[in-house]
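Engineer: Just a sequence and a predicted model for now, questions to come.
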Amino acid sequence: MAATGSLRRKNHKGQRRAMQVSDKSILFFVGDAPFFVSHRLNLVSGAVAHGYRVTVACPNHPAAIETIRANGADWAEWQVNRGGTSIFGEAVSLLRAFYIIRRIRPTLIHAIAIKCILHAGIASKFLDVPIVGAVSGLGYVYTGSGGGVKGVLRRAINKFMNFGLNRRNASFIFQNGDDARMVEYAGLDRVSVYRIGGSGVDLGKITMRPHPTGAATIVGLPARLLRDKGVYEYIEAARILHRRGRDARFLLIGDPDRTNPTSVKPIELDAWVAEGVVEWIPYTADIASALAALHVVALPSYREGFPKTLIDAAAAGRASVTSDVPGCRDAIIEDVTGLLCPAKNSDALADAIDQLIRDRALCISMGIAARAHAENNFDLDRVTRRHLEIYQERIKAY
């Protein structure tokens, strides 16, 4: 009797798998709906075009949800606090993830960012659903030293990651080789690992426009306004170059992120603008026009996955100045499409920007090379196709 019961369970499991594959359904777990729309919406439209039924589980954001639905996906409300550490709040998010997966019964889950990967990974383990986790940067907990509270959180994440995702039907997509070492930190010796350099860019929407005319060089930092993006070093570099008498304007393009502990405070932003060291432009969806208004893009980040800021800058044909750290150095060709400088070093950042301020011809030639680099490496259609190939590989493997 025991053997018969086991056979029935296996047959039932096989039938469920066959049903899922024929359904071809993908469930995305996302912690930030606007970020998903700006960085990953191509995966929704691409999957829908290839016959997948797509659902996006994310917090409610009316404008972003409307865009997701307009691209053919369903929406499931899933609350997750990206910067929270409340045990109760995390338990609620996990239980809700479990409920959503059990209700939708997807063929495959694609979870984006570490916290979403953890919740969806643990829930999908118990529900026996394959999962692909996309790590677009290791984030605050993995940036810098591993002491104190941050060290405790890092060790806890590694343990939960191992518990929920160290299995044959779990896979990871990393954007650079340094971040891929996370599988070693967490002891994930049974997973499949893929590399895709960035989220891609629509080369038809972001094109190379003529550089601004006029003597003043316009430098911009387009990003969330976080300490880890190098905002404070950028402000100090701007002060240094003003003291040198350089004819340049410095822009911050983006908003603070109140959910991130390293966010710039609004009072600081107001003070910098009042001082005249920078101009502030709030987040804009029209990044193509924002980049066209610049000569140089600066991103002195402490660490990245594969920064979309630099991908977009390349598509716009703009030279970049960025940090010699994982992710950033992967996104440019040093001394061809941009310049590298040490992270957390305002003087070195000022010197690199100054090189482009003083040599407009070099600035423009680097921009032309950057556009060619984008066309060869960052095309959105190519990135979308690679994701779809991975989906199909993981479905067939399961």
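Structural biologist: Ah, there it is.
Engineer: contacts and neighbour counts: CA atoms only from here.
Structural biologist: Will do.
Engineer: ranges for the strands of the stretch 1-150 of the chain?
Structural biologist: 25-29, 53-58, 74-77, 108-112, 131-135 (DSSP state E, counting those that start in this stretch).
Engineer: Quick check: closest non-adjacent residue to residue 160.
Structural biologist: Nearest non-adjacent residue to residue 160, counting by C-alpha to C-alpha, 6 or more residues apart in numbering: residue 118, 6.9 Å away.
Engineer: I'd like to know how far that neighbour sits from residue 213.
Structural biologist: Residue 118 sits at a distance of 49 Å from residue 213 (criterion: C-alpha to C-alpha, to the nearest Å).
Engineer: So which of those two has more stuff around it?
Structural biologist: Taking neighbours as other C-alpha atoms under 10 Å, residue 118 and residue 213 compare with residue 118 leading, 23 against 9.
Engineer: before we move on, back to that, ok now do the residue nearest to residue 160, which residues does it touch?
Structural biologist: Contact partners of residue 118, counting by C-alpha atoms under 8 Å, 6 or more residues apart in numbering, are 157, 160-161, 164-165.
Engineer: about what we covered before: how about CSV for the strands of the stretch 1-150 of the chain, with distance to residue 288 added?
Structural biologist: Formatted as CSV, these follow (distance: least, C-alpha to C-alpha, whole Å):
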stretch, distance to residue 288
strand 25-29, 27
strand 53-58, 26
strand 74-77, 28
strand 108-112, 25
strand 131-135, 26
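Engineer: end-to-end on stretch 203-212?
Structural biologist: End-to-end span of stretch 203-212 (C-alpha to C-alpha): 20 Å.
Engineer: who touches stretch 198-209?
Structural biologist: Residues outside stretch 198-209 that contact it (C-alpha under 8 Å, 6+ apart): 39-40, 136, 175, 287-288, 292, 305-308, 311-312, 315-318, 371, 375, 378-383.
Engineer: put this beside the first:
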Amino acid sequence: MRIAIVINKSWNIFNFRLSLVKALLHAGHEVVAIAPEDAYSAKLVAEGCGFVPLTMESKGTNPVKDMLLIRDFYKAYKKVKPDVILQYTIKPNIYGSIAAKMAGIPTINNVSGLGTVFIVQNLVSKIAMALYKFSFQFPAKVFFQNNDDKQLFLERKLVREEITEVIPGSGIDTKSFQPAAAFKRQEPFVFLMVSRALYEKGLVEYVEASKILKAKYPNVRVQLLGAIDEEGNIGIKRSLVEQWAQEGWLEYLGTSDDVASVVHGADCVVLPSYREGTPRTLLEAAALGKPIVTTNVPGCKETVVDGYNGYLCEVRNGADLAAKMEQVYLLPELQLQTMGQNSRQLAEDKFDEKYVIDRYFAAIEEATK
């Protein structure tokens, strides 16, 4: 069977969906990635995946311009002739679903997060709702990454309940992501946020929390690992990130292809996001045995049992974030270690990627009957 996997970045496929790609290839399927070409496209080909480039802006919100994507998706789908298409991120989910219907190819969509159109209510978000409602008539299956997102789509009548299912994000390979052999509290203590520099990820609140913490504990290290994304109005300017670093509120680590090694050097992973699907960075942190501080919002709250493997804080509240980070900082060494072990246990029990891959195989079988 030929299976297309369609996302807004090749990087996304390689970093978050490679295990699924490998499982499909191992089962004897042909897999073709359809995405904008970047440095990771060749890596997908090296793994045995076909690749067809398709240009799309990951953050553009011009519906008229985006409607032209339907033509581009249609051409790609007619060229590849897949038996089924797996679609992720907003534009493939919406415009790819319409194109696939025109091409007569079944699709399986994954709502991996609601994005800005659900956080900010304006004309663009209203148009997006209408597009979701129209395009989501067509998929054979729509996976959601948390129950809140699924319920929101059902309440707004954007999708039929019988084609929906909740899975824990992309899952996590608990064999590859292993805690360090020996526990070690860092001196000084290290907080780490792994995220692109976006307002909606809560980076401003993270810096606010850093200022509060450092006033009491000057040696605490507060780090950010992730790309600076100045596209659109949601990215924080590089000059501001550099200013925070110069003022000592933030250590900006840039980007890395080996995130796990950076996480190993942290005591606690923090993500003050406004809303998520199921954040991969927190799944990795849990599998690596790290305490987590994150917001009590859909997607994030699923990764923390408050007081067990971390703490939940109020969204858009730097002071409350600082208070929860301080609670972790003040934990005795044995309790800090136990909290990390509890994160690992949660990853094994709730987020192992084998379950996610099995659900995809079942959905593919059902869609191609």
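Structural biologist: That came in fine, so what should we check first? Remember, predicted model here, so these are calculated numbers, not experimental data.
Engineer: so where do the strands sit in the stretch 251-369 of the second structure?
Structural biologist: For the stretch 251-369 of the second structure, the strands defined by DSSP E, counting those that start in this stretch cover 251-252, 268-271, 292-295, 310-313.
Engineer: just those: most buried one?
Structural biologist: For the strands of the stretch 251-369 of the second structure, ranked by mean neighbour count under the definition mean count of other C-alpha atoms under 10 Å, the leader is strand 292-295 at a mean of 30.
Engineer: Now check the residue nearest to residue 160 of the first structure against the second structure: what is it aligned to?
Structural biologist: Matched to the second structure by TM-score structural alignment, residue 118 of the first structure sits across from residue 94.
Engineer: what's around the residue mapped onto residue 201 of the second structure from the first structure, how many residues?
Structural biologist: The alignment partner of residue 201 of the second structure in the first structure, by TM-score structural alignment, is residue 229. Using other C-alpha under 10 Å, residue 229 of the first structure has 25 neighbouring residues.
Engineer: swap in residue 127 of the second structure?
Structural biologist: Counted by other C-alpha under 10 Å, the residues lying close to residue 127 of the second structure total 15.
Engineer: what span of the first structure lines up against the host helix or strand of it?
Structural biologist: Per DSSP states H and E, residue 127 of the second structure falls inside helix 123-135. With TM-score structural alignment applied, helix 123-135 of the second structure matches the range 152-164 in the first structure.
Engineer: From residue 199 of the second structure, how far out is the residue mapped onto residue 259 of the first structure from the second structure?
Structural biologist: For residue 259 of the first structure, the aligned residue in the second structure is residue 231 (criterion: TM-score structural alignment). Applying C-alpha to C-alpha, the value for residue 231 of the second structure to residue 199 of the second structure is 12 Å.
Engineer: again, but for residue 26 of the second structure
Structural biologist: 40 Å.
Engineer: Likewise for residue 150 of the second structure?
Structural biologist: Relative to residue 199 of the second structure, residue 150 of the second structure is positioned 24 Å away (C-alpha to C-alpha).
Engineer: more crowded one of the two?
Structural biologist: Counted by other C-alpha under 10 Å, residue 150 of the second structure and residue 199 do not tie: residue 150 has more neighbours, with 20 against 15.
Engineer: hang on, the earlier thing: if you map the contacts of residue 118 of the first structure onto the second structure, which are still there?
Structural biologist: Using both residues aligned by TM-score structural alignment, their matches' C-alpha atoms under 8 Å, the second structure keeps these contacts from the contacts of residue 118 of the first structure: 160-161, 164-165.
Engineer: want to throw these into a markdown table with neighbour count and distance to residue 151 of the first structure?
Structural biologist: Converted to a markdown table, these look like this (neighbours: other C-alpha atoms under 10 Å; distance: C-alpha to C-alpha, whole Å):
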| residue | neighbour count | distance to residue 151 of the first structure |
| --- | --- | --- |
| 160 | 16 | 14 |
| 161 | 24 | 15 |
| 164 | 19 | 20 |
| 165 | 30 | 21 |
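Engineer: Count residues in the vicinity of the residue mapped onto residue 385 of the first structure from the second structure, would you?
Structural biologist: Aligning on TM-score structural alignment places residue 385 of the first structure opposite residue 358 in the second structure. Residues lying near residue 358 of the second structure (other C-alpha under 10 Å) number 13.
Engineer: Does residue 198 of the first structure belong to a helix, a strand or coil?
Structural biologist: Three-state call for residue 198 of the first structure (DSSP: H, G, I helix; E, B strand; the rest coil): coil.
Engineer: what's the counterpart of it in the second structure?
Structural biologist: Under the alignment (TM-score structural alignment), residue 198 of the first structure pairs with residue 169 of the second structure.
Engineer: My read is that residue 110 of the second structure contacts residue 146, right?
Structural biologist: No. Applying C-alpha atoms under 8 Å, one finds residue 110 of the second structure not in contact with residue 146, separated by 11.1 Å.
Engineer: Determine which residue of the second structure is most distant from the centre point.
Structural biologist: No residue in the second structure has its C-alpha farther from the mean C-alpha position than residue 216, which lies at 32.8 Å (C-alpha atoms, centre = their mean).
Engineer: From residue 332 of the second structure, how far out is that residue?
Structural biologist: On the measure of C-alpha to C-alpha, residue 216 of the second structure and residue 332 of the second structure end up 18 Å apart.
Engineer: cool, residue 238 of the second structure as well?
Structural biologist: Distance from residue 238 of the second structure to residue 332 of the second structure, by C-alpha to C-alpha: 37 Å.
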